[in-house]
Structure formats: structure tokens, C-alpha cells
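Novice: One predicted model, sequence on top.
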Amino acid sequence: MRRLLVLAMALTLTACSQAPAVRQAEQQPQAGFPVTIENCGRKLTFDKPPAKVVTGYQPALETLLALGLGDRIAGRTNFSESAFLPGHKELYDKIPEISDTIMLPQKEVMLAQGADFVLDNAMAGFDSAGGHATVDELNAAGAPVYILGGWCSPEQVLEFTIDKTFADLRDLGAIFGVPDRADKLISELQGELADVKKRVAGRTPVKVLATDGGKGPVNAYGGAGLTHQMITLAGGVNVLADVKGDYTEVSAEKISAAQPDAVLVSDYATLRGEKTPSSPAKAAETLAIARNSPAAKDNRFLALPVAAQHPGYRNILAVTEIARFLHPNAFTQ
């Protein structure tokens, strides 16, 4: 009995002597932290990598998956009928759904998630008028918000450049403590862009009309923003380059006179839970208006996933897809 008492006392003393060391180790900051990032005019500081993330529309989820951070995502919105990148649908299905539309859920549901980070690519999901938790409310709850591509206002949407996609990857790599992963992905994507540039160099730019359908006015993409830039990088020239704005309405007369060689059509199955016209139907509408154009005569259109027309990892993949469509001969070897 005495031996047992002595042993118990020794173990207790040992545990007590080790406890402060354990607590001290737990309190030591992780290498590379704290990290401070600027986004939408706000400074976001992270003492450790986020572990319970909520993502909004598809490009936010795709971007984290591309960085190998799927295990950090605790909740996502619904875009089940969208076009998924290879391997992403299986990962998507494993993540709890917190909204049955592409939008983040209402305020009470959102705050109840207990998230420590929120990633999206538009400010619409944080509008109090729509019943959503605001950026400030989420920040106060310990869930700082990061908006991809700097799409923080309508003006900033127009100012988007593809470099911001790389900046986002670099920021997220720092926030999650995986800068090496981010650098590797950035290098791969920059190499892909360089390959496209080399392949289309010296070829006659293809005249492109990017549309989201409509019988007049037509929803189309003007000479600013992401879609316009992807067309240019892919070896095309936007026939609506003189139209101010990104996503905007354009008259049927202007579409008829544009004479595109090819048409890009925004393709998505659901938007806020509502069915939308198929991309072939939207292409038919547009080509009927531009019926005397080379694009109409050849019925030449590409269904471009609308997820690629929002900031995120997929932007660079879309440039390659568009370039293959516009200049197929450049990719024969």
C-alpha cells in the first residue's frame, strides 16, 4: 500500500511539473503566425489557421479544394447541378449543406455555424436587407470574411485583373499556413497561362461575343472585368469591348451588328434555386439575333460554366478551355 501511495505522489508531482510546460507549448504561436491580410479595405489578422470554414458560391469551394483544404470546410451552399471540376463532386457531397441555394443562409443559420472563416466571391451574401449576416456581424462572431477577386463593390468588379486570382491564392496560403502549396499551385497556373499565350501568339484574334441570353436586350459582357480579360488572354477579341461594364444589357441592334466569329454562353443549371434556360437555348436566342454573323452560320458556341466567370481557381482553367475553342489548331500538338 505504501509503495502505491509513494508511486501515486510521484506521478502527481511529475504531472504537476509538466503541466506548465504543456500549457506553455500550447500558447506558443504557430510558425508563420500571426498573419495579417488586407481584403475589401479591411485588415484581417489570424493567430492560427482557420479550422471551421464556410464557403459560398462554387468558386470559393473550388479554390480551397485546389489548395488541398477540403478538410477545413465545415459548411457549403448548394450548386449540385453545376458543372464540377474532376473529383470535386465527390468532395462536395461529403461537406454539410447549410443553404439550398448558391447564396449563404439567413443570418440566424449563418451565425449558428460557429465558423472561424467565411470565403465567398460577392458581397450579396452579406446584405442585411436580404436577411443575411453582415461582414461586421460575422467578424464580431469570430468569422472574418474574405471576398475573392476583390469583388467588394461594382466598381471593383470592373477593375478585376487575372493577377488578383494569384493574389487570392497567395493570401489563402498564408491564412491557412500552407504558403508552399499556394506557391506551387500559382506556378502551375502561371505556366498554363504562359503555354496558352505561346500557342495563340501570332494567330488572328477571333471575334467573340460573350452572352447570358435574352431576345433583346441581350445580357452580355462588355469591355471590362473578368470575362473580357479571359477572352483576350485566350486569343480572342471582345466584339463588345466598347460597351462600358462587365455584365450588362446590350440592344439587339448592337448584337446584330457585332458580327462575332464565335459565341461564349454562360452555363448554369440553377440560380437562387430557380431553373434557367439551357446554354443551347440561350445560344440559339443570341445567334438568331446575330443571324448573319459567321458564328451563326457555323453555329459556333461554347457553353462556359458561370462559375468560371467569377473570381477563383477555375479562371485560369477557363482561359485554356476558351483558347482551345477559339484556336483548336494551336493545341494539336
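Specialist: Received, thanks. Residues are numbered from 1 along each chain as shown.
Novice: switch to C-alpha atoms for all contacts and neighbour counts from now on
Specialist: Will do.
Novice: what helix or strand is residue 253 on?
Specialist: helix 252-258 (DSSP states H and E).
Novice: leaving aside the residues next to it on the chain, what's closest to residue 100?
Specialist: Leaving out its chain neighbours, the residue that sits closest to residue 100 by C-alpha to C-alpha, 6 or more residues apart in numbering is residue 78, at 5.0 Å.
Novice: I'd like the next helix or strand past the helix holding residue 253.
Specialist: That would be, after helix 252-258 and using DSSP H and E, strand 262-267.
Novice: who touches that following strand?
Specialist: Contacts of strand 262-267 with the rest of the structure, by C-alpha atoms under 8 Å, 6 or more residues apart in numbering, involve 206-213, 278-279, 282-283, 294-295, 300-306, 326.
Novice: how about a cut-off of 6 Å?
Specialist: 208-212, 279, 295, 300-306 (C-alpha atoms under 6 Å, 6 or more residues apart in numbering).
Novice: biggest separation within those residues, which pair?
Specialist: Maximum pairwise distance in those, criterion C-alpha to C-alpha, is 20.7 Å, between 295 and 306.
Novice: List the residues that contact residue 268.
Specialist: Residue 268 makes contacts with 82, 306, as judged by C-alpha under 6 Å, 6+ apart.
Novice: burial count for residue 115?
Specialist: Per other C-alpha atoms under 10 Å, the neighbour tally for residue 115 reads 22.
Novice: which residues does it contact?
Specialist: 52-53, 143.
Novice: Out of the residues you listed, which is nearest to residue 99?
Specialist: For the contacts of residue 115, the residue nearest residue 99 by C-alpha to C-alpha is residue 53; the value is 14.3 Å.
Novice: how many other residues sit next to that closest one?
Specialist: The burial count for residue 53: 24, using other C-alpha under 10 Å.
Novice: Residue 238 now?
Specialist: Neighbours of residue 238 under the rule other C-alpha under 10 Å: 26.
Novice: isn't it right up against residue 208?
Specialist: Yes - taking contacts as C-alpha atoms under 6 Å, residue 238 lies within contact range of residue 208: 5.0 Å.
Novice: ok, now how distant is the nearest residue to residue 189 once chain neighbours are set aside from residue 164?
Specialist: Leaving aside its chain neighbours, residue 189 sits nearest to residue 316 (6.5 Å; criterion: C-alpha to C-alpha, 6+ apart). Distance check for residue 316 against residue 164: by C-alpha to C-alpha, to the nearest Å, it reads 11 Å.
Novice: ditto for residue 285
Specialist: Separation of residue 285 from residue 164 (C-alpha to C-alpha): 33 Å.
Novice: and the two? which has more neighbours close in?
Specialist: residue 285 (19 against 15).
Novice: Now do the SS call for the residue nearest to residue 189.
Specialist: Secondary structure, DSSP: H, G, I helix; E, B strand; the rest coil: residue 316 is helix.
Novice: I'd like to know how many residues surround it.
Specialist: Around residue 316 there are 21 residues (other C-alpha under 10 Å).
Novice: and the comparison structure, right after this:
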Amino acid sequence: MKKLNTIKTILSGLFIITMLVGCGQEASTSQPGAPTGSEAEKAEEAQAEVKEESVNETVEIENNDHFLVFTEPPQRAVTLNQHVTEVMLALRLEEFMVGTAYLDDEVLPEFKDAYESIPVLSDRYPSQEVFLAEEPDFAYAGWASAFREDNIGTVEQLQEFGINAYLHESSTIIGPTIEDIYTDIRNISRIFHVEERGEELIASMKEELEKIKNDIPEVTEKKRVFVFDSGDTAPFTVAQNFLNSLITLAGAENIFSDVDKNWAEVSWEEVVDRDPEVIVIVDYGETTVEEKKELLLRHPALENVTAIENENFIVISLSAAAEGVRAPYALDILVNGLYK
């Protein structure tokens, strides 16, 4: 009898301990402010995927004459310029972003929720002080202007702070192609050890581009296109940047593709001499599309230009024209504007 009572006492004690442990676990998973439901699962899955895809080997990247070494994937990235922000979001890396800056327009709808989870450090480039306050370990810029001393600092200065800085190569080389964008995507995928995601993104872009290219009609003569970015006394236009490549993919001809620069300031007389049939207006900044159209339509030198006589305009946002994941979207705009 005494033995039976002892067993009962032990079993009662075990039951009480089990109850206390269960209650403690329940309390810890319902702390105020903790992610719950699908949101928490999604964040955990993203982190787990990167860990699974990560390998314990150093990644070395040569980027615009700089040599970057990553002993592990960045954990606190900041993106500067919209097209590179969207590359990160397309690779589902928002969990590793502690800041972003310089949005030209709305992000793509499929990235909206992810984008809203990331702090916006500045409408344009943040100061170095604001940037460093986020304790970043990686900076990713679309344009070289981000890495100036009067913005977040030069690549060399950032390296002194222990921050690797990657500049989107397809936005800096003269005459970039879609393959150069794929190279940037692959580099970022390697840096974060998500190569499989990078290849999936590239395959998806290729598929979309092929579908659009199949709808381009065969033409005997290519349409002459002038890209108007900005400028009153002298127009600022596309020479050999990625928008030039897109115009070529669309089966047309950029009238200033012979200029050995990505962007160039030309003269109105040259525009008249080359007589474009279509004008592509780049939409961004404080000057509206309508204001740009009005300037072109009222410019006395342009009144006999074919595109002006027919009021033949195509509008494309800077974020679409830049070297990023919107390439299929941008090509579709051009093809529709040129042929439909």
C-alpha cells in the first residue's frame, strides 16, 4: 500500500510539471507584437530557405573594378534606386533588408506587401549618417551617383566601415543587354546564396520576353524612335543604354544609337534632321508627362517632325526603362505603342 501511494505521488508530480511546461510554451508563443499565423510562417520559411541554400564557402565578386568578398550572406542590406530594390524583392530577400531609398514610382503590385515591410530611409539618397544608423553590412545601388561622398559615401569609404557595396553593372556599362541584367541577378543570387531563385527569375523573364517578341510583326522598314528624357534648350536622350536595347528588341531604331554613351545631350537641330516617327517620353521626376508633351508639341523647331505632326507618343516610366526585372513589361509597352 505504501508502494502504491509512492507511485501515485510520483505520477501526480509528473502531471503538474507537464502542465506547467505546456503553459509556459503557450505563453511564449503569444507574446504581444510577435508575428502570428501565415505572416510568421512566411518569414520563417524565407529565412529557412536562405539557410538551406547557403553553403559555408566564401563568395568573391568582381564588380566595377572593385573586388567584393563575402564570408557569409549579408544580413542587413540597404537598396538605393528602385530597379535594384525590385531585384531584391523578386528574389524574396526582403527579410534581409533593413532599408531602401529612391523610389521613382510605385513598386510592382506583387512586391507591394514585401516593400511595405522595409523602412524607407529617404525619398532620394539618404545621408551617410542616416544610412549608417541602420548598421548595414551591404549596400546595393542602381546608379553610380549613390556611391558619392556627398551621398552615402564611396565604395572605398564603405569598405572601411565593413560594408560591401555593389553597383548594378548593367546600369553603368555602355550598351547593356538583357544578358547583362541576368549577370547582375546571378551576382546578387550568389551573394545571398539563393542561386536557384535567381535562375527561376531569369527563366521567367526569358519566357515573358519570348512571348512578347513572338507578337512583333515583321516590318520592311524600322520605325525611327527618339527618346525624350528632359531638357528645354537641349534635349537629354537615350544613346546606348538599356532602353536602346529594348527599342532594338521591339524591331525599331533609336535615332541616337550611334552616340557612344548611355545617355547624351543632343541638339534640337539633330532631332529634326533625323526626323523620328515615334517619340518615347520617359516618365519620372517633378515634370509631368503632359508638360513634356506640351513642350515638344509647342517647340517651333519640331513642327515638321513626323512624330509631332502625328502626335505619336509612347510613355514609359524610368523604373521600367531601367535595367531590372521590368524588362518584359517595358518591351510590351514599346511593342504596343509601335504596332497597335
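Specialist: Received it, and whenever you're ready, just let me know what you need. Small disclaimer: the values here were computed from a predicted structure and weren't measured.
Novice: Quantify their similarity with the TM-score.
Specialist: The TM-score (TM-score structural alignment, normalised by the length of the first structure) is 0.78; 287 aligned residues with a C-alpha RMSD of 2.4 Å.
Novice: just to revisit the earlier point, closest one of the contacts of strand 262-267 of the first structure to residue 258 of the first structure?
Specialist: Closest approach to residue 258 of the first structure among those (C-alpha to C-alpha): residue 209, at 7.9 Å.
Novice: Distance-wise, check whichever residue in the second structure pairs up with that closest one relative to residue 276 of the second structure.
Specialist: Taking TM-score structural alignment, the alignment pairs residue 209 of the first structure with residue 226 from the second structure. As defined by C-alpha to C-alpha, residue 226 of the second structure lies at a distance of 6 Å from residue 276 of the second structure.
Novice: more neighbours, the two?
Specialist: residue 226 (26 against 21).
Novice: Quick check: the nearest residue to the more buried one once chain neighbours are set aside vs residue 133 of the second structure, distance?
Specialist: Nearest residue to residue 226 of the second structure, sequence neighbours excluded (C-alpha to C-alpha, 6+ apart): residue 279, at 4.8 Å. Distance of residue 279 of the second structure to residue 133 of the second structure, given as C-alpha to C-alpha: 44 Å.
Novice: For those two, work out which one has more neighbours and name it.
Specialist: residue 279 (22 against 8).
Novice: how about that one, what's its partner in the first structure?
Specialist: By TM-score structural alignment, residue 279 of the second structure lines up with residue 263.
Novice: show me where the stretch 1-150 of the first structure has strands.
Specialist: Secondary structure of the stretch 1-150 of the first structure (DSSP state E, counting those that start in this stretch): strands located at 35-39, 42-46, 53-55, 73-76, 117-120, 145-147.
Novice: Now do the first one: which range of the second structure does it align onto?
Specialist: Put plainly, it is strand 35-39 of the first structure. Counting by TM-score structural alignment, strand 35-39 of the first structure sits on residues 59-63 of the second structure.
Novice: Check the mean deviation of that stretch from the first structure.
Specialist: Taken over the aligned residues, the distance from stretch 59-63 of the second structure to the first structure averages 1.4 Å (mean C-alpha distance after the TM-score superposition for the first structure).
Novice: which other residues reach that stretch?
Specialist: 67-70.
Novice: The same query, at a cut-off of 7 Å, please.
Specialist: Outside stretch 59-63 of the second structure, the residues that touch it by C-alpha atoms under 7 Å, 6 or more residues apart in numbering are 67-71, 166-167, 191.
Novice: Could you tell me which of the residues you listed count as buried?
Specialist: With neighbours counted by 16 or more other C-alpha atoms under 10 Å, those contain buried members at 68, 70, 166-167, 191.
Novice: In those, find the pair that's most separated.
Specialist: Largest pairwise distance in these, by C-alpha to C-alpha, is 15.2 Å, between 70 and 167.
Novice: picking up where we left off before, starting at the chain centroid, how far to the helix holding residue 253 of the first structure?
Specialist: Distance of helix 252-258 of the first structure from the chain centroid (C-alpha atoms, centre = their mean, to the nearest Å) equals 31 Å.
Novice: Give me the mean deviation of it from the second structure.
Specialist: Relative to the second structure, helix 252-258 of the first structure is 1.9 Å off (mean C-alpha distance after the TM-score superposition for the first structure).
Novice: what helices or strands is that helix leaning on?
Specialist: Applying 3 or more C-alpha pairs under 7 Å, 6 or more residues apart in numbering; DSSP states H and E, one finds that helix 252-258 of the first structure makes contact with helix 279-289.
Novice: Which other helices and strands does the helix it packs on contact?
Specialist: helix 252-258, strand 262-267.
Novice: Flag every buried residue along that helix.
Specialist: 279, 282-287, 289.
Novice: Check stretch 204-214 of the first structure too.
Specialist: Buried residues in stretch 204-214 of the first structure, counting neighbours by 16+ other C-alpha under 10 Å, are found at 205-214.
Novice: same check, this time on stretch 234-248 of the first structure
Specialist: Buried-residue list, stretch 234-248 of the first structure, by 16+ other C-alpha under 10 Å: 234-241, 243, 245-247.
Novice: The equivalent of residue 332 of the second structure over in the first structure is in what secondary structure piece?
Specialist: Here residue 332 of the second structure is matched to residue 320 in the first structure, going by TM-score structural alignment. Using DSSP H and E, residue 320 of the first structure falls within helix 314-326.
Novice: mean offset of that helix relative to the second structure (after superposition)
Specialist: Looks like 2.1 Å for helix 314-326 of the first structure (mean C-alpha distance after the TM-score superposition for the first structure).
Novice: Just name whatever secondary elements that helix is in contact with.
Specialist: Using 3+ C-alpha pairs under 7 Å, 6+ apart, helix 314-326 of the first structure sits against helix 179-200.
Novice: Can you name the next helix or strand after the helix it packs on?
Specialist: Downstream of helix 179-200 of the first structure, the first helix or strand assigned by DSSP H and E is strand 206-211.
Novice: So which of the buried residues of stretch 234-248 of the first structure are in strands?
Specialist: Applying DSSP state E to these, the entries found in strands are 236-238, 247.
Novice: between those, which is nearest residue 7 of the first structure?
Specialist: residue 247 (75.2 Å).
Novice: Just to check, that closest one is in contact with residue 225?
Specialist: No - applying C-alpha atoms under 7 Å, one finds residue 247 of the first structure not in contact with residue 225, separated by 8.5 Å.
Novice: Quick check: the aligned residue for residue 164 of the second structure in the first structure?
Specialist: Under TM-score structural alignment, residue 164 of the second structure pairs with residue 144 in the first structure.
Novice: no, scratch that, I was asking about residue 98 of the second structure
Specialist: Using TM-score structural alignment, residue 98 of the second structure lines up with residue 74 in the first structure.
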